[in-house]
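Model the structure of this input:
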Amino acid sequence: MDVYLAERFTYHSRNEWQNLVGEGKIQLNGRSSRSSRRLVKGDRIEYDTGDITEPEVDPGFNVVFSDEHIIAVSKSGNLPCHPAGIFFRNTLWRLLSEKFGKIYFVNRIDRETSGLVLLARSPAVAAAMSEAHSGIVKKYTAVVHGKFPDACNAVGFLTDGVCSAVRKKRKFYQGARLGEKDEYSETKFRLLGANGGLSIVEAELATGRMHQIRATLCSLGFPLVGDKIYGRDETIYLRFIEDAMTDDDRSLLMIARQALHSSSLEFQHPISGEKLVFNAELPDDMKKLLAAT
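Predicted structure coming up:
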C-alpha cells in the first residue's frame, strides 16, 4: 500500500506514508492496516486529513453563465480547480459544490491561472461535452518575456522527464516524435501587444495537454512572466515549496502568480445546440503588471 500511495500521491514520501499508516490515519476498507499490505481490485483507502492546514487561497469567482445543464465561471489566479495534493476544502470544486450541488469539470486550469472554467451538472452532459471537447474553442491571454513574433503556430510534442530540478516540468519540441509516450501538441499564438520588454500574447489551444501553453512558451524562448517552474529561473519553484523565496525571487517573477488568463470559451450548448461565447476580462494583477512596465 505504501508504494501505491507514494507513487500516486507524491506530496508525501514513501516513508511519510508508512508513518501515516502506522498512526492509523490511513484506513483500508474501514480498518487500520499495515503499510506492506498488498492492494487488490476494489480496496478502498481513506485518509484522515483533519489535522492538515491548507494554504490560503483567493476564493473569488464569478458565475458567467448557468442553467440546468452547464455552468461557466471565471476564477481567481490563486484557486485550485479540484482537490489535489494539500488542497481539498480550498478549491473551486468545493465552493461550487456548496452552491450548485454535484458538478463535473469539462475543462480545468492551473491554480495560478485565472479565468474561465466550464462545468457540467450531470455525468451525461459531462460525457457529451468531453466527447465534443475538440469543438470547444479555448483562448488564453499570456504575458511573456521578450519580443514575441506577430504569429506562431507551435506544432510538435510535449515530453516528460526533462533534465530539470523540477520533476513535473515538461518540454516542447518540434520535428519527429522521439518517445512513444510523448504527446502531440498544437498551440496557435498571436501577438496582441508589447510593453517594456514584455509581450502580450493570445494562445488558442488545438490540443489540451498538461502545462501545454507554459511549456511551449518556455521552450520557444518566451517564458511566462511569474511562472515559478517555466519562468526565467526554475529553482524559484524549489524555494517556493519550501516557503523560502527571497526578495530577489519575487523581483524576478514580477507578479505573485503566473501571468496566464483563460480569456475566452466558445462552444455549442450540449442540449440546445445554441452557440455560446464567454469572455473574461483581464484581472487586476495582470493589468497592473502591464501598467508598471
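
drop to CA atoms for contacts and neighbour counts, all remaining ones
OK.

Going along the chain, name the helices of the chain.
2-8, 14-22, 92-100, 123-131, 212-220, 235-241, 247-253, 284-292 (DSSP state H).

Could you say which one of those helices comes nearest to Gly273?
Across the helices of the chain, Gly273 has its closest neighbour in helix 123-131 (11.6 Å, CA to CA).

now stretch 168-184, how far from the centre of its chain.
Remark: stretch 168-184 is offset 19 Å from the chain centroid, using CA atoms, centre = their mean, to the nearest Å.

Ok, stretch 5-19 next?
22 Å.

List the buried residues of that stretch.
5-6, 12, 14, 17-18 (16 or more other CA atoms under 10 Å).

what do you get for stretch 130-140?
130, 136, 138-140.

now, among these, which is nearest to Leu265?
Minimum distance to Leu265 across the buried residues of stretch 130-140 is 4.9 Å, recorded for Lys138 (CA to CA).

Sequence B follows; please return its structure for comparison with A:
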Amino acid sequence: MAQRLDRHIQELYPDFSRSRIEGLIKAGFVSVNGKAALKAGAKIADDDVVAVEVPPPVPAVPEPEAIDISVVYEDDEIIVIDKMPGMVVHPAPGHFSGTLVNALLHHCPSLSGIGGVARPGIVHRLDQDTSGIIIVAKTQRAMDSLAKAFASHKGVRKTYLAVCHGKPSLVSGRIENMMGRHPVDRKRMAIVSKGGKSAITNWRVVGSEKAYSVIECDIETGRTHQIRVHMAALGCPVIGDKTYGKSALDKKLSPVPKRQMLHAWKLEIRHPTTGEQMSFVAPPPDDMKAYLSE
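The predicted structure is shown next:
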C-alpha cells in the first residue's frame, strides 16, 4: 500500500519532528531505491527500499579555538577576514571544530550570540574550498544592517577570480537563470526550469594560459555554488572542482589541484553604521598563484 515518504520516516524515527524529516530530505540524506528522494510527500510502495542517513548533531554553542586567521580590516562593528582554503565557515555535521566561527570566537569573545549562537556574526558564506574575503558582524546592529544589504543585494558587490578549464568563445558575458537543488543529487545545485531562485553572474576573461582561463566573476546574487554551476554551464568548469568539474583534465595539470581554484578577491560594501563605501581586497593564495604565474 502506497505511503507518503515523510510518514514512513516518521514511523522509523518517531522522535523526529516533521521539520527535521523535511530537512533531512531537502539536504539529500534520504534515498529511495538508491536514488535521492525528491519530495517529502512522494509516494512509496511496500517493496521500496528507503535509506536515511542521520548526521551527528552539531554542538549547540561553538567553542572558541586558537586558530590563526588573516584579518584584512577590523573596527568596533565589523571584521573582514581573508579565509584560507579548506576552512569551513561555521560548525556543521562533520565539522564541529576548526571552523572560522571557532577562530572568531577566540579572536573576539564578544561575538558570541550576535545573530544567533550557532553562527555568530555570519551574514554570508564561502564554500569550504573557496578562499578569500568574508565580512563578519561584531554587533547586533551591524548584523541587522549587513544581513539586509546581502538579502537585497543593494550596495554590495562581490567579485571572484576563477581559474577554469578551456576558453570561452566570448571575452565577457552575463549568465542569468534559475538555480535550485539538483532533482536527483540533492547535495548538488543545478540550473532548473521551475522551483529555483534567480542567479546572475557577470563574467569576463582577464587572462588566458594554455588550456585554461582566468575569469573574473561579479555576482549579483549569492546562490549556493553559483559560480561553479555557471562556469560549468559556460563549458569552462572551475579547475579542481570535484562536484561540477572535470577530474580527467585536472589530473593533466601541473600541479594537480587539491581544491577548486575559486577565490573571493574583492568585496565592496557600505559600512553598516557609518555608511562609508568600503572596498576590501585579498590576493589569491599560493596554490592559485601557481596557475596564474604560468
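
Need the buried residues of stretch 130-140 of structure 1 in TSV (columns: distance to His69 of structure 1).
As requested, the buried residues of stretch 130-140 of structure 1 are exported to TSV (distance: CA to CA, whole Å):
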residue	distance to His69 of structure 1
Ser130	14
Ile136	16
Lys138	20
Lys139	23
Tyr140	24
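
contacting residues for the residue nearest the centre of structure 1?
Centroid check for structure 1 by CA atoms, centre = their mean gives Asp110 as the closest residue, at 2.0 Å. Applying CA atoms under 8 Å, 6 or more residues apart in numbering, we find Asp110 of structure 1 in contact with 80-81.

what residue of structure 2 matches up with it?
Alignment note (TM-score structural alignment): Asp110 of structure 1 maps to Asp127 of structure 2.

Distance to Ala215 of structure 1 for the buried residues of stretch 5-19 of structure 1 - can I get that in TSV?
Shown next, in TSV, are the buried residues of stretch 5-19 of structure 1 (distance: CA to CA, whole Å):
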residue	distance to Ala215 of structure 1
Leu5	27
Ala6	26
His12	25
Arg14	29
Trp17	31
Gln18	34
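
now, which of those sits nearest Asp285 of structure 1?
For the buried residues of stretch 5-19 of structure 1, the minimum distance to Asp285 of structure 1 (CA to CA) is 32.5 Å, reached by His12.

For the closest one, which non-adjacent residue is spatially closest?
Ala6 (6.4 Å; CA to CA, 6 or more residues apart in numbering).

Ile255 of structure 1: what's it in contact with?
By CA under 8 Å, 6+ apart, the neighbours of Ile255 of structure 1 are 225-226, 285-286, 289.

need the strands for the stretch 51-200 of structure 1, in chain order.
Secondary structure of the stretch 51-200 of structure 1 (DSSP state E, counting those that start in this stretch): strands located at 61-66, 70-75, 104-105, 114-120, 137-145, 151-159, 171-173, 183-195, 198-205.

Among the ones you listed, single out whichever gets nearest to Ser264 of structure 1.
strand 137-145 (5.0 Å).

what range in structure 2 matches that closest one?
The aligned range for strand 137-145 of structure 1 is 157-165, by TM-score structural alignment.

The matching stretch against structure 1, how far on average?
In the superposition against structure 1, stretch 157-165 of structure 2 averages 0.4 Å from its aligned positions (mean CA distance after the TM-score superposition for structure 1).

can you give me how far that stretch is from the chain middle?
For stretch 157-165 of structure 2, the distance to the chain centre is 14 Å (CA atoms, centre = their mean).

returning to what we had before: any idea which of the helices of structure 1 is most buried?
Highest mean neighbour count of those: helix 212-220, a mean of 22 (counted as mean count of other CA atoms under 10 Å).

and that one, how far from the chain's centre?
14 Å.

What range does that helix cover in structure 2?
Using TM-score structural alignment, helix 212-220 of structure 1 pairs with 226-234 in structure 2.

same check, this time on stretch 273-283 of structure 1
Stretch 273-283 of structure 1 covers residues 275-285 of structure 2 once aligned (TM-score structural alignment).

Quick check: buried residues in the matching stretch?
280-285.

Let me know the closest of those to His165 of structure 2.
Nearest to His165 of structure 2, judged by CA to CA, of those is Pro284 at 17.8 Å.

Excluding sequence neighbours, find me the nearest residue to that closest one.
Spatial nearest neighbour of Pro284 of structure 2, excluding adjacent residues (CA to CA, 6+ apart): His263 at 6.4 Å.

cool, Glu46 of structure 1 as well?
Excluding its sequence neighbours, the residue lying closest to Glu46 of structure 1 (CA to CA, 6+ apart) is Gln27, at 5.1 Å.

State the distance from the one you found to Phe9 of structure 1.
From Gln27 of structure 1 across to Phe9 of structure 1, the span is 15 Å (CA to CA, to the nearest Å).

What of Ala292 of structure 1?
Ala292 of structure 1 sits 40 Å away from Phe9 of structure 1, going by CA to CA.

Count the residues that sit near Gly166 of structure 2.
Gly166 of structure 2 has 20 neighbouring residues, counting by other CA atoms under 10 Å.

Kindly report the same for Gly196 of structure 2.
So Gly196 of structure 2, with other CA under 10 Å, has 15 neighbours.

My guess is Phe267 of structure 1 contacts Phe278. True?
No: applying CA atoms under 8 Å, one finds Phe267 of structure 1 not in contact with Phe278, separated by 9.1 Å.

give me every residue that touches the alignment partner in structure 2 of Leu192 of structure 1.
Here Leu192 of structure 1 is matched to Val206 in structure 2, going by TM-score structural alignment. Val206 of structure 2 sits next to 213-216 when contact means CA under 8 Å, 6+ apart.

if you set the cut-off to 6 Å instead, what comes out?
Neighbouring residues of Val206 of structure 2 by CA atoms under 6 Å, 6 or more residues apart in numbering: 214-215.

could you measure it against Leu126 of structure 2, distance?
22 Å.

same question, His271 of structure 2
According to CA to CA, His271 of structure 2 stands 20 Å off from Leu126 of structure 2.

The two - which one has more neighbours?
With neighbours defined as other CA under 10 Å, His271 of structure 2 and Leu126 compare such that Leu126 has more, 20 against 17.

okay, now the residue lying closest to the more buried one once chain neighbours are set aside: neighbour count?
Using CA to CA, 6+ apart and skipping the chain neighbours, the partner closest in space to Leu126 of structure 2 is Val89 (6.9 Å). Close neighbours of Val89 of structure 2, defined as other CA under 10 Å, add up to 22.

Verify the stated contact: Val89 of structure 2 with Leu100.
Yes: using CA atoms under 6 Å, Val89 of structure 2 is in contact with Leu100, at 4.7 Å.
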